[in-house]
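Asker: Have a look at this fold, sequence not included:
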């Protein structure tokens, strides 16, 4: 750390101490502000004394940041300090915009590589592919760099040049890229599931999320869609006003969507629809899961409260807290929780109470006994305190241990890489299938690869052995356990046959991504997605759809 920066930090600390001392004369000792001022003075004094007396040199910047983060961690996971050097990354998360080459990078198999080029942006247009190993960015060798450092090197002002050297198979290739303003669409895919049903994948709520959804709805209706599916699974949320505008696509104007209530009057607000809807009657299903949060839950919850859509999937995350960004000195910021939000029925779906902590310091879940019942527009009962519960629940897909092993050990990833190097093109994403011949090639390719695993039954027997030994029953049942173990010991060869279809699905997704990128992965999964299949089924049964939304029709 240079002396100039060090001096500035210490000077700021001393000025803070001086300002705090001044505050002492204005507040009585029983005032909360006095307590704040006193503790700030202690903190500033501590940093000063550490700098003067600690046996080794300290980094005041690092120490203060650690202290701030530890303090905020006592509140909730969403309140966080954003130092000046992280401002660009934070802005990218909230706006979906940055200057760069348009590619997700990561480390797989201990190698820094391109994980996904964004279609239509510099990396993809120049010819960079999934699994290209990153060797150099401009003059910097990046083989041993972390992905954060490489990402910083690739980003920069729009219209500036950057040279990237990669290894692809046995070849070393160099690409000259011109950085562009990267605007990541909130709708990575929209298309027709069948002749009548349109599907929209909404992955984020950054700037222009509502515009992206409106354009998708209009395009699908122009293609003949008379029913719609809005998929907000795995959507972490984002800008609240974008959620309101998306609800407005399907709900008439001047209808309350969400209100926020906090400690300060300035954060209390009611957000209502302002425009005429694009379509207030088209049958609609919203798909949610345990990773649908925040703005995604506002959209799903508001549409459920107005009985405007059937919700399919699994209970959502349960984030009913609102964050605001407040500027601090030296271009830093703090994103802090300022309010809770309440959807039209009056419920807050926050699932964790961070004001109550368990022995390990974690917030406590709202117990079922304290959850309050509310009513939708049609009189359906919904509850607060635990996320948004779907109208039709679909269990999450579980995978066999062999499939899990092949994926986590990156064997399917590696096979797809080799396949893509040897095959220039494949059929359209939704039409491509892993043939029996290709699957046989994969099985042969696995012969010298390590992918051992323990099945659930084998794990249960191991647990039984351990408990039997602990409770002194092992000798009595030793022979029975040995016989049982021998009968259920898995055969990898047999598992490759038994679970062939789900392994083929995983292979299909990975291979398709090499040719059709993120859109292709989504499109390729349309026919094997159990939750989507259920959504289409509900939309196809007009009587069932109406009965779900209106309890009177079920009587």
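Answerer: Perfect, I can see it now. What you see is a predicted model; the values in this text were computed from it and never measured.

Asker: alpha carbons only for contacts and neighbour counts from here, please
Answerer: Will do.

Asker: What are the contacting residues of the longest helix along the chain?
Answerer: Across the chain, the longest stretch assigned as helix under DSSP state H is helix 500-524. Residues from elsewhere that reach helix 500-524, judged by CA atoms under 8 Å, 6 or more residues apart in numbering: 116-119, 129-130, 188-189, 399, 403, 407, 412-413, 416-417, 419-420, 425-426, 429-434, 439, 496, 525.

Asker: Next one for the comparison:
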């Protein structure tokens, strides 16, 4: 009976007006069929009578996105024209030139170039403004007419870029031959000192485990005795890659993750299938509030087996599994089908994933909403909202002036100028701006437009508004005015006050223009609180071992 009802529901949708009386034998399918019929007739009327022309693809995509958004943030629909982007997201590969192009004030600007790609080999630079692609003007293109799509194409085909470079009078014509661009999961690995190796794991596409394995092997060949695995800002990815990476450091046949959902036959416990790469290597995992999904599985497995120490902030809290389903007309849906549980038995899914702090974190969770679990050594850990590190560090919250300079693109623009004025700089780990060079940055900013309001200024404005509303303003207006005068920010003064924060930001941006992603990472080492905490811990192995004990 149910099969005939489903068939009738589909037929009714196609016909757009069939009788629904037959569906009342099954309330659920009646409701589905009724609402699909309402949707079809509404769309037909809208298309026929709305005052302006309706774009059917855009309208349906908008309605589907709104529907799925009501469920959870991770169930998504991919229209046919988005399938290539979906493949890039899952495989980390695409056919193009290997440059990240962003739009700033209507200009298409090269924001980053990936190492070893056609873009780097062609001589294209970070900061170059792309004016034409194969003769096609790209300035002020419509928002849905993505410049990046013009850069993609079949392997071996050439694309001619017309660019404006800072400090050059004439426009440059740069030919680039497209190729397969592989977005690496490990953009950087290297030795921090004689003993400590470092791996920056930024994604979980199809080659993530192989890249991490090779990085560990290479670092051990260089003398690595201790490992820092960095999954900060890692949004996750493929579940099997999280399993395989965990497998590198835990015994074969150890439980890694269990998935449980509505479809019982899909429920499964995944174990480490291969011999481990190293069971004794001391490990520190760096994580933060934007470490999500697969990154949380790896972090949680390392913690649950007391295999290493986690340092940073509570992770994002995404304990949901998505499955991709093929739909008609070459479209796809990524749908949440299960929750996952790490070896201690806890699910790290945030209790409320619809409300988060501005930095993406889940915030404080009431003790009454958490359940205690135990690691292999008997340490107590909790569910309900991400993985809580063993050593908690304070999150890096940029000051208002730092945010303003970054959002306005002024840090980036000065780095472009610096790259032109200085053909070469020291290696990224050694590069430091002199005080005179920082002052040059301050002077360069004098005629630039940027402003910001500090939190203290906002609080005083809120106090003034409340005082006026509650008729107390006349009593405290003199004190308020004095307070406003005292805390009113001066941009030039703030540039010196917050120099310890702004100078490293500027140094990282500048090194990125010379040494790309690796330069940014190496420049950050000396000003990274989690990195410092990890290195300090590795200097005190008694403390490291004591953290892992009950």
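Answerer: Noted; the coordinates are in hand. It should be emphasised that the depicted structure is a prediction, and the values quoted were computed from it without experimental measurement.

Asker: Just the buried residues from the contacts of helix 500-524 of structure 1, in PyMOL please.
Answerer: Listed next is the PyMOL selection for buried residues among the contacts of helix 500-524 of structure 1, using 16 or more other CA atoms under 10 Å:
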select buried, resi 116+117+118+119+129+130+188+189+403+407+412+413+416+417+420+429+430+433+434+439+496+525
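
Asker: need the contact list for residue 550 of structure 1.
Answerer: By CA under 8 Å, 6+ apart, the neighbours of residue 550 of structure 1 are 307, 378-380.

Asker: If you go by neighbour count, which of the residues you listed are buried?
Answerer: Buried members of these, scored by 16+ other CA under 10 Å, are 307, 380.

Asker: would you list the contacts of residue 550 of structure 1 in TSV and tack on distance to residue 4 of structure 1?
Answerer: Below are these laid out as TSV (distance: CA to CA, whole Å):
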residue	distance to residue 4 of structure 1
307	61
378	66
379	66
380	64
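
Asker: ok, which stretches of the stretch 51-200 of structure 2 are strands?
Answerer: Remark: strands assigned in the stretch 51-200 of structure 2 by DSSP state E, counting those that start in this stretch are 76-78, 93-96, 99-104, 107-113, 129-133, 136-137, 158-164, 172-177, 179-182, 188-191, 196-200.

Asker: With distance to residue 236 of structure 2 as added columns, please give these in TSV.
Answerer: Putting the strands of the stretch 51-200 of structure 2 into TSV (distance: least, CA to CA, whole Å) gives the following:
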stretch	distance to residue 236 of structure 2
strand 76-78	16
strand 93-96	16
strand 99-104	20
strand 107-113	22
strand 129-133	32
strand 136-137	36
strand 158-164	33
strand 172-177	31
strand 179-182	17
strand 188-191	17
strand 196-200	13
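
Asker: closest to residue 87 of structure 2 out of these?
Answerer: In terms of CA to CA, the element of these nearest to residue 87 of structure 2 is strand 93-96, at 7.6 Å.

Asker: in structure 1, what residues pair with that closest one?
Answerer: Using TM-score structural alignment, strand 93-96 of structure 2 corresponds to residues 97-100 of structure 1.

Asker: And the contacts of that stretch?
Answerer: 88, 91-92, 154-158, 179-184.

Asker: Stretch 363-373 of structure 2 now?
Answerer: Stretch 363-373 of structure 2 is contacted from outside by 344-346, 356-357, 380-385, using CA under 8 Å, 6+ apart.

Asker: let's see 10 Å
Answerer: Residues outside stretch 363-373 of structure 2 that contact it (CA atoms under 10 Å, 6 or more residues apart in numbering): 289, 304, 314, 316, 343-347, 350-352, 355-357, 379-385.
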